[in-house]
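Enquirer: quick one, fold the following:
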Amino acid sequence: MPTHIQLATDLLRNAAKFFKDVGEQNPDLADQMSTNAAAFDRVALLLETDPTGVFVEPEDTPE
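Expert: Here you go, the predicted model:
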């Protein structure tokens, strides 16, 4: 039986794959979809490696 973290990371990785697939099929959206996919993959990794950690936003991130 999967844990909540495992379910969440699977959902995030599946969403990342969806964004990658959309970007491959629509070149006009490729850059944005790649950015979205990277964000979802990154959060999945954060959940796996430090599930109770506090998210620190990079300083160069636009608001």
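Enquirer: okay, CA-based contacts and neighbour counts for the rest of this
Expert: Fine.
Enquirer: what's the spacing between residue 22 and residue 46?
Expert: 24 Å (CA to CA, to the nearest Å).
Enquirer: need the three-state assignment for the closest residue to residue 19 other than its chain neighbours.
Expert: Spatially, and ignoring its direct neighbours in sequence, residue 19 is nearest to residue 33 (5.0 Å; CA to CA, 6 or more residues apart in numbering). Following DSSP: H, G, I helix; E, B strand; the rest coil, the label given to residue 33 is helix.
Enquirer: to check against the first, give me the structure of this:
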Amino acid sequence: TEAALLASIGAPRLRRLGFDVPSPFMDPEHRLYSCLARSAPDTAHSRYNSLVRRLVSFERAWPCAR
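Expert: All right, here's what the predicted structure looks like:
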């Protein structure tokens, strides 16, 4: 799923933050983009960037929320 691939992209940092994240998928960035492009090719790039920004925002905010 898109969520699983996004978690896989963030796995190294999420682990450092204390989350139990399974081993990452191979090449999750390209797999996520391909998944998005299959469902809506015209918006894949902006959706990909939006998801990654949301992940980074969460990773940065988590230490402050603890």
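Enquirer: quick one: TM-score?
Expert: After superposition, the two chains reach a TM-score of 0.41 (TM-score structural alignment, normalised by the length of the first structure), with 41 aligned residues with a CA RMSD of 3.4 Å.
Enquirer: pretty sure the residue nearest to residue 19 of the first structure is touching residue 25, no?
Expert: No - look at residue 33 of the first structure against residue 25 with CA atoms under 8 Å: they stay out of range, at 10.5 Å.
Enquirer: which elements pack onto whatever helix or strand residue 30 of the second structure lives in?
Expert: Per DSSP states H and E, residue 30 of the second structure falls inside helix 28-39. Here helix 28-39 of the second structure touches helix 2-9, helix 44-65, going by 3 or more CA pairs under 8 Å, 6 or more residues apart in numbering; DSSP states H and E.
Enquirer: and those helices as JSON lines, adding distance to residue 31 of the second structure and mean neighbour count?
Expert: Below are these laid out as JSON lines (distance: least, CA to CA, whole Å; neighbours: other CA atoms under 10 Å):
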{"stretch": "helix 2-9", "distance to residue 31 of the second structure": "7", "mean neighbour count": "18"}
{"stretch": "helix 44-65", "distance to residue 31 of the second structure": "11", "mean neighbour count": "13"}
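Enquirer: for residue 28 of the second structure, find the nearest of those.
Expert: Proximity to residue 28 of the second structure (CA to CA) singles out helix 2-9 among these, at 5.5 Å.
Enquirer: packing partners for the closest one?
Expert: helix 28-39, helix 44-65.
Enquirer: so which of these is nearest residue 9 of the second structure?
Expert: That would be helix 28-39 among those, by CA to CA, at 5.8 Å.
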